[in-house]
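Colleague: What would the 3D arrangement of this be:
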Amino acid sequence: MKKFFKSVLVLTIATGLVAFTTPVEEKSVKPEESTVTWKGYKVTGSHEGTVQLQSGNLEFDGDQLTGGEFVVDMSTLISTDLTGEYKGKLEVHLKSDDFFGVEKFPTASLKITDVKSNGKNSYEVTGDLTVKGKTNPVTFDMSVYGNKATANVKIDRTKYDIRYGSGSFFDDLGDKTIYDEFDLVVDLQF
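Modeller: You can find the predicted model right below:
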């Protein structure tokens, strides 16, 4: 009889704990209202543009960010700092195998693997970034306010086998050197 009451007590406590646990809520990102802006640097200046989200979601436990996943449509990669012939040439080159190999790798993705709170609405986020079929961890800060999240992400392109014009791999490039790191500024609406 004691075992029966002990079992009922344990079951009641376990049920109560489950009832007070907040379920993880997944919030879908609105790709058409979100922006991903890129900026790449070279010795003689920089170029910038955008690429569009294909899909994404953020996961929350109550109001605390706990995870998320995103897919970027690499075929939408464009330059916004050039016009005409030079804009077209840069976009074709960025989509070629020298850079992102968009024909073979039409998407890039990020899966959040760890989130640490840095204070109210601020997080240190670590995720697995996959570009050109190669996956590496990235860590960045993200802020979440209401139905908006923002992040600035610095990416070392050479970790994804994007070595064109890299001074880390080629000598005597001079003013044709393209720096290994590029920036993403991400504004998400969900």
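Colleague: Going by C-alpha atoms from here, please, whenever you check contacts or count neighbours.
Modeller: Noted.
Colleague: Tell me the secondary structure at the spatially most central residue of the chain.
Modeller: Centroid-nearest residue in the chain, with Cα atoms, centre = their mean: residue 110, separated by 4.6 Å. Put simply, residue 110 is strand when judged by DSSP: H, G, I helix; E, B strand; the rest coil.
Colleague: Could you pull up the residues touching the closest residue to it other than its chain neighbours?
Modeller: Nearest non-adjacent residue to residue 110, counting by Cα to Cα, 6 or more residues apart in numbering: residue 129, 4.4 Å away. Residues counted as contacts of residue 129 (Cα atoms under 8 Å, 6 or more residues apart in numbering) are 108, 109, 110, 111, 135, 136, 137, 138.
Colleague: State whether residue 129 is indeed within a strand.
Modeller: Yes - per three-state DSSP, residue 129 lies within a strand segment.
Colleague: Pull the residues that contact the longest helix along the chain.
Modeller: Counting by DSSP state H, the longest helix found in the chain is helix 2-20. Taking contacts as Cα under 8 Å, 6+ apart, no residue outside helix 2-20 touches it.
Colleague: Buried residues in the helix or strand just after it, which are they?
Modeller: Downstream of helix 2-20, the next assigned helix or strand under DSSP states H and E is strand 24-28. Neighbour-count burial for strand 24-28, counted by 16 or more other Cα atoms under 10 Å, picks out 26, 28.
Colleague: Now tell me what touches strand 24-28 from outside.
Modeller: 55, 56, 57, 58, 59, 60, 61, 62, 190.
Colleague: Residue 81: which of those residues is nearest?
Modeller: Nearest to residue 81 among those: residue 55, at 25.6 Å, using Cα to Cα.
Colleague: and the strand or helix carrying that closest one, what does it pack onto?
Modeller: Assigned by DSSP H and E, residue 55 belongs to strand 45-61. On a contact count with 3 or more Cα pairs under 8 Å, 6 or more residues apart in numbering; DSSP states H and E, strand 45-61 meets strand 24-28, strand 35-42, strand 64-79.
Colleague: Would you do the same for the sequence below? I want to compare the two.
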Amino acid sequence: MKKNVLSLALTVIFGATAIAGPVEGEKKEVKTDASTVTWKAYKVTGSHTGTIALKSGALMFDEGKLTGGEFTVDMTTINTTDLEGGAKGKLDGHLHSDDFFATASNPTSNLVFTNVEASGKNSYKVTGDLTIKGITKPVTFDVSVYGSKATATLKVDRAQYNVKYGSGSFFDDLGDKTIYDEFDLVVDLEF
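Modeller: Prediction:
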């Protein structure tokens, strides 16, 4: 009985100490309904733009400075915003197909910050692991934080994620049917 009381007392003391310990940082959940991810892809004959929804996300701060982040994108929401009608439906369907992002078998993509360095008062150079179609590659980009908002712009090389359709990296003699490998993501976050 004394042994049980002593064990209980030690658990309470050490448990309280662990709870009262110093806080390493603050995790701020992103408001997915108020945040946007816009993409722009380029081809020889022009470009297309669209959006994709965040499923979840958080930024980590320590004493007001950005220290980390983690995001999940809902790939099933990828859509085109510069087309209408049948052309929009055709391109949206193609983006979901195995030719592009295979969203039926890869419904999410993820980004996890691996390194954050301050590059100015409110700006940071971030390196992260980006996973698309189950393939993880490092990306580097800039993030700006102002109050409860953050913005980032990054270039993604789709060829690194086995997104082959219309890519000059995989196919020869595409001519004006070539779709460039790099596409842009513009991310506006609220937290």
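Colleague: quick revisit: quick check, the residue nearest to the centre of structure 1 in contact with residue 57.
Modeller: No - Residue 110 of structure 1 lies out of contact with residue 57 (Cα atoms under 8 Å); the separation is 10.6 Å.
Colleague: list residues touching both of the two?
Modeller: 69, 70.
Colleague: could the contacts of strand 24-28 of structure 1 go into a markdown table alongside distance to residue 144 of structure 1 and neighbour count?
Modeller: Listed next are the contacts of strand 24-28 of structure 1 as a markdown table, based on distance: Cα to Cα, whole Å; neighbours: other Cα atoms under 10 Å:
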| residue | distance to residue 144 of structure 1 | neighbour count |
| --- | --- | --- |
| 55 | 18 | 16 |
| 56 | 15 | 21 |
| 57 | 13 | 21 |
| 58 | 10 | 19 |
| 59 | 12 | 18 |
| 60 | 11 | 17 |
| 61 | 13 | 14 |
| 62 | 13 | 12 |
| 190 | 11 | 16 |
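Colleague: Dump these into TSV; add distance to residue 172 of structure 1 as well.
Modeller: Below are those laid out as TSV (distance: Cα to Cα, whole Å):
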residue	distance to residue 172 of structure 1
55	41
56	41
57	44
58	44
59	47
60	49
61	52
62	54
190	47
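Colleague: Now for those residues: which two are most distant?
Modeller: Of all pairs in the contacts of strand 24-28 of structure 1, the most separated under Cα to Cα is 55 and 62 at 22.4 Å.
Colleague: on that earlier part again, average distance between the strand holding residue 55 of structure 1 and structure 2?
Modeller: Its matched residues in structure 2 lie on average 0.2 Å from strand 45-61 of structure 1 after superposition (mean Cα distance after the TM-score superposition for structure 1).
Colleague: Show me the contact partners of that strand.
Modeller: 22-32, 34-41, 65-74, 76-81, 190.
Colleague: Residue 139 of structure 2 touches residue 128, doesn't it?
Modeller: Yes - here residue 139 of structure 2 reaches residue 128: they are 5.5 Å apart, a contact under Cα under 8 Å.
Colleague: okay, these two: which has more neighbours?
Modeller: residue 128 (21 against 18; other Cα atoms under 10 Å).
Colleague: How about that one: what's its closest non-neighbour residue?
Modeller: residue 113 (4.0 Å).
Colleague: what do you get for residue 81 of structure 2?
Modeller: That would be residue 50: by Cα to Cα, 6+ apart, it lies 4.5 Å from residue 81 of structure 2.
Colleague: Please determine how far that neighbour is located from residue 29 of structure 2.
Modeller: 24 Å (Cα to Cα, to the nearest Å).
Colleague: Residue 45 of structure 2 too?
Modeller: Following Cα to Cα, the distance that separates residue 45 of structure 2 from residue 29 of structure 2 is 40 Å.
Colleague: Map residue 161 of structure 2 onto structure 1.
Modeller: Aligned counterpart of residue 161 of structure 2 in structure 1: residue 160 (TM-score structural alignment).
Colleague: For that match, which non-adjacent residue is spatially closest?
Modeller: In space, residue 160 of structure 1 is closest to residue 134, 5.5 Å off (Cα to Cα, 6+ apart).
Colleague: who's in contact with the one you found?
Modeller: 159, 160, 161 are the contacts of residue 134 of structure 1 under Cα under 8 Å, 6+ apart.
Colleague: Could I get those in TSV, plus columns for neighbour count?
Modeller: What follows is these, written out as TSV (neighbours: other Cα atoms under 10 Å):
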residue	neighbour count
159	15
160	18
161	16
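Colleague: CSV for these, including secondary structure and distance to residue 185 of structure 1?
Modeller: Shown next, in CSV, are these (DSSP: H, G, I helix; E, B strand; the rest coil; distance: Cα to Cα, whole Å):
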residue, secondary structure, distance to residue 185 of structure 1
159, helix, 19
160, helix, 19
161, coil, 22
